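1. The sequence and its predicted three-dimensional model are supplied below.
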Amino acid sequence: MNKFVVLRDGYGETQLIVKEKDTETQSFLEVLPFESIIEVKGTVLSRPKGMENKNQKTGEIEVSVEKFRVVNKARDNLPFNIREFQKAKEPLRMQYRYLDLRFPIMQQNLRLRSKLLMKMREFLINNHFIDVETPTLFKATPGGAQEFIVPTQFPGQFYSLVQSPQQFKQMLMAGAIDRYFQIARCYRDEGVRSDRQPEFTQLDIELSFTNVDSVIKLIEDLLQYSWPQSFDPIPMRFQKMSYEEAMENYGSDKPDVRFDYKVKNCTDLFKINTKLASEENFGAYFISFPKEHANLSKQIKDSLQTSGNKYERAKLIQSKIVSTSEWLNKIGKLLTTQLASRFVEEYKIQDESVLFLAYGNKDEVLSLLGKVRLEYVNFLENLGMTIRKKGNHFLWVVDFPLFELSENSNKLQCVHHPFTAPHPDDMSDLETNPLKVRSLAYDLVMNGQEIGGGSIRIHDPALQKRILEKLNIETDSMQHILDMLGSGCPPHGGIALGLDRFLSVLLNTASIRDVIAFPKNFDGRDPLSGAPSSISEEEQRLYHIKSVLSPKKK
């Protein structure tokens, strides 16, 4: 009887047929471990009629084996098999990533990543951008994310791994490299999440004599050019929304616009209750879902309440409106019966709907309802309901605040970074009311995930110095930037696209680890090698991490 074998490589699978008379090869295949490397020579044949496999690219042919050779026999009992059913848990697959990479989905993801990056390079080079490599060892940057520190042989002195090439690309602008790009490695010593890694890759772009609209158009054209043909096309121009509008309607600065349920402002009704509205910056908002999307089970109600408990200055009320008269009694504890009736009538609250209401500090209320909006829709979709529109939906969020208050110190901190230019229309508020100042910053959002961000930069050294002072950043630590701007640096701006997150959203993967060849795990460790690891005492002395006391003379 003929024996059939499936040969797999990085491009797909092909069926081999070993003839009945070739008993030696058949016997050998019966004991040959899976994942062994083999070499086959044979004749390509059409499969018999009716035996084609339409689900396989090579399903219409098979190879009749004439010569068979084992190049490298795999050991018995590998940690896991390359099969989709009963797939090994992620920690084990991460530990043996070289095996995990053999899964067809990982092959597809990494090959698409390579093609996409090639098209992006091609577009930028054709548009006169210059690919420039910048250092990863740099000076610690104040006012940003936590950085990785690198010991040196200079006592008490350290490098840091760059969070991004931000300062270098601005210096390139001063150096007349007027159109720069780089596929850059970046590092942040922050907690690992499904959409975040301690080392990541971004497409970094900067150009001189530009403005917000020009950068936006450049990225839209770039994505059009590099967009994979196997995906549905995207619009030529993307939707644009102000930060204020995004927060007011979606409770998020990266709103998911694939579904329409928005946050609604009911502050005016609640302000009449002066006891409630005594909170400074008071706000009251709600979201309602109609009968067909009403399923407030105990599971989701408890989950949402847990989310709500994390907000100290916002109170969440969630309710299934069996009847509006019943709900009037509940809301009547907060409002008068007359005001509660106005609420039901004014906002057309329907029987059998679900309503989430939050009141208190406006910023916390909006943030809370933004999370409730997403978590509830995720719950409904896990039940099999279709809420979100299909396809990839892009959105530009613009006019971010320049400053915000730090939660810990209540001092000003930058929303993006300290080199972001203030909006020219708001310069009069810079000294008297800095929290009202908008910035010339913009984020690109895809399906509710931020995949890129940038800004027009400050090119005036006097303004840059004033911004650093308002942020309590010592200007001495940024003197190289001030000197650079004072050398005749042109106006400039740019953007960075987070390639790992972009690809993860595009391919709809559970984690960005699925689009990175060798990612770190949730603990920020390398599962393959066990890094970070300890170093010898000799190396510790070399890098002045550990000092050795000389023995005392007797």
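-> Everything's here; your move.
2. C-alpha from now on. contacts and neighbour counts both.
-> Fine.
3. so residue 118 sits in a strand?
-> No - counting by DSSP: H, G, I helix; E, B strand; the rest coil, residue 118 falls outside a strand, being helix.
4. ok, now which ones touch it?
-> Going by Cα atoms under 8 Å, 6 or more residues apart in numbering, residue 118 touches no other residue.
5. and here's the other structure:
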Amino acid sequence: MFSCWLSRLCRGLSTPTGRVTHLIQGSLSRRLMLSSQRRIPELSSFVARTNTCGELRSSHLGQEVTLCGWIQYRRQNIFLVLRDFHGLVQVVIPQDESAASVKKILCEAPMESVVQVSGTVISRPPGQENPKMPTGEIEIKVKSAQLLNTCKKLPFEIKDFVKKTEALRLQYRYLDLRSFQMQYNLRLRSRMVMKMREYLCNLHGFVDIETPTLFKRTPGGAKEFVIPSREPGKFYCLPQSPQQFKQLLMVGGLDRYFQVARCYRDEGSRPDRQPEFTQIDIEMSFVDQIGIRSLIEGLLQYSWPSDKDPVVVPFPSMTFAEALASYGTDKPDTRFGMKIVDISDVFRNTKVGFLQDALSKPQGTVKAICISEGTKYLKRKDIESLRKLAADHFNQSFSLSQEVLPVFPKANRNWNSPVAKSIMEEQRSELIRLMEIQEDGVVLLTAGEHRKACSVLGKLRLECADLLEARGLVLRDPALFSFLWVVDFPLFLPKEENPGELESAHHPFTAPHPSDIHLLHTEPKQVRSQHYDLVLNGNEIGGGSIRIHDAELQRYILATLLKEDVKLLSHLLQALDFGAPPHGGIALGLDRLICLVTGAPSIRDVIAFPKSFRGHDLMSNAPDSLPPEELKPYHIQVSWPADSEAEKSSLNQPYHPES
């Protein structure tokens, strides 16, 4: 049949289309000749699997099945565990001589080789069931097998209990993705995002809109990644978030927008931060803060994994001032106590020098936290470590008015605390009453300006919790998810490098609190914002605000208070002048949220291909250098200082991952 078809093609050479058929014939002839000269893998016998490894149960007994997967484990050349994305199943390797070829394939193939097996689903012998495996009641009696691809020696075993450095995991990320934990994390992430889309689009009328990732430099916020263009001296920037675009969509009358948005910040990585990350980005018109908070509570409740304790709404709220005063941070972990207590009145008439000095200054205060059972679980070296941590928190040694000292109101020990002997009996009694100190309690005391004193004790509070839990005392239930709204943030903060100037506490598009607008012209540092953060177990997982929709107010804040170049935002200011509706929104950090839900130690464990701690891709060695001829169209020339020749030459050497 093929030869007849080919001869008809040859006869077609005499027709007007003969040149086309001649090309086809030549191509076919060359392919036939090449196939006869080299060995092409035989895939014609490949049959698609009938089932996945994780779906077979007792209800499938007696069925003939074909499975494909990786060899995870082999025991005594009798049993083999086959794995795919859906689960594990045990395979019985045939031992009779008639199936010698099948046994050879399954017994000689290295671990993690890809195989196809066909056989019958049978029950495991009585007493050999594995209740820990969903497929633990059955096994596959193999009749035929095919080696689809062999595996070379691995850099590490594909087992969750085998410890691997993060650098090695990132260098061979495609292997790390085979682990159960990584696949569980990514599957859960996918399910939650799907449910969020369903909730927003199908139940609340949101529109999923993509926004550009090539934008321009904008004032305020984090550093942006710069992208060269072919126009001399002009650059794009990758957006830190779709903030301006989603506000422009509200001006455009879209009313309810959301996006699973990629965002970029040219900052150092941390366990909970990446140069590129993902947000669930939301904006709404004609809405107030309560409406947005209610929407997000419903969104999380609807998308929450079924294998976790259900989300209880509404979430409690706390002002920024309350959070700082009680927990020393704007993202408090409310799963345990150990709150900060103001004990200034206890020591108002103290003779202790540094306490007197602190209380004599404006905003001077004395603060303390009580570590329950501290004398039982903490040692002298722990207390000294906490004091050193407090000093390092401000990157300098404390002055006397910023010292952190241990006090043991009920215990018969001082640990050389210089303040203990100077505390009068009535002060000690009042301290015990005010802080509800039990027999083994230890008080960490500091004095100084309110915000600094609270901040350092907030840091020590978390460190104490880590120390106590390391010694066996459970303070934070890992199965508990404690949500909290933090509201009434300051609109502005003094710049660190120049305290006389202001910067936005969050971003310059946040609207001031209605009752504080009159203070913009007189006391801008006292103005509260309509910003709100969502906190989960001491981690910020979302932040948003009601936006400024009045162009004149936006110009005043940018130009007069923040001293920014308004020309950079002329497009937004012009849009606000064209009938912008009142609007507001929020962005949830998807990576951080999934990290907390799964209990992963880092957001890199819930991202398929993350960057390293230093922002590198250890798998592909990005970022990488480019030759001068490829940079020329972008009008960029890389210059190296005279003492950087070694570094320059190292770019052409093999890359060594971070340890």
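-> Done, it's in. Quick caveat: nothing in here was measured; it's all calculated off a predicted structure.
6. Which positions within stretch 317-327 of structure 1 qualify as buried?
-> 318-321, 324, 327 (16 or more other Cα atoms under 10 Å).
7. What is the aligned counterpart of residue 99 of structure 1 in structure 2?
-> Under the alignment by TM-score structural alignment, residue 99 of structure 1 pairs with residue 175 in structure 2.
8. Next up, the contacts around its match.
-> 158, 169.
9. Pretty sure it sits in a helix.
-> Yes - using three-state DSSP, the secondary structure at residue 175 of structure 2 is a helix.
10. Now the two most distant members of the buried residues of stretch 317-327 of structure 1.
-> 318 and 324 (13.9 Å; Cα to Cα).
11. so stretch 201-218 of structure 1 matches what in structure 2?
-> The aligned range for stretch 201-218 of structure 1 is 278-295, by TM-score structural alignment.
12. Endpoint to endpoint, the matching stretch covers what distance?
-> Stretch 278-295 of structure 2 has an end-to-end distance of 20 Å (criterion: Cα to Cα, to the nearest Å).
13. again with stretch 404-412 of structure 2
-> With Cα to Cα, one end of stretch 404-412 of structure 2 sits 20 Å from the other.
14. Check what contacts that stretch and list those residues.
-> Contacts for stretch 404-412 of structure 2 (Cα under 8 Å, 6+ apart): 375, 383, 387, 390, 414, 417, 419-420, 428, 431-432, 437-447.
15. now do 6 Å
-> Residues from elsewhere that reach stretch 404-412 of structure 2, judged by Cα atoms under 6 Å, 6 or more residues apart in numbering: 387, 439, 442-446.
16. Include distance to residue 383 of structure 1 and secondary structure when you put the buried residues of stretch 317-327 of structure 1 into TSV, please.
-> Below are those laid out as TSV (distance: Cα to Cα, whole Å; DSSP: H, G, I helix; E, B strand; the rest coil):
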residue	distance to residue 383 of structure 1	secondary structure
318	19	strand
319	19	strand
320	18	strand
321	20	strand
324	26	helix
327	26	helix
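17. Which positions in the match of stretch 201-218 of structure 1 come out as buried?
-> 278-285, 287-289, 292-293.
18. Kindly report the same for stretch 406-419 of structure 1.
-> In stretch 406-419 of structure 1, counting by 16+ other Cα under 10 Å, buried: 412-419.
19. Return the closest of those residues with respect to residue 245 of structure 1.
-> residue 415 (16.9 Å).
20. What's the closest one aligned with over in structure 2?
-> Checking TM-score structural alignment: residue 415 of structure 1 goes with residue 505.
21. about what we covered before: distance to residue 289 of structure 1 added to the buried residues of stretch 406-419 of structure 1, as CSV?
-> Output for those, formatted as CSV (distance: Cα to Cα, whole Å):
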residue, distance to residue 289 of structure 1
412, 38
413, 37
414, 36
415, 33
416, 34
417, 38
418, 41
419, 42
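22. three-state assignment of the equivalent of residue 305 of structure 1 over in structure 2?
-> Aligning on TM-score structural alignment places residue 305 of structure 1 opposite residue 387 in structure 2. What three-state DSSP gives for residue 387 of structure 2 is helix.
23. In space, what's closest to residue 387 of structure 2 - neighbours in sequence excluded?
-> Distances taken as Cα to Cα, 6 or more residues apart in numbering place residue 404 nearest to residue 387 of structure 2, at 5.9 Å, with adjacent residues excluded.
24. Tell me which residue of structure 2 matches up with residue 7 of structure 1.
-> Match for residue 7 of structure 1 (TM-score structural alignment): residue 82.
25. Now do the same for that match: helix, strand or coil?
-> Taking three-state DSSP, the label given to residue 82 of structure 2 is strand.
26. and it, how many residues sit next to it?
-> 25 (other Cα atoms under 10 Å).
27. Alignment lookup: residue 151 of structure 1 to structure 2.
-> By TM-score structural alignment, residue 151 of structure 1 lines up with residue 228.
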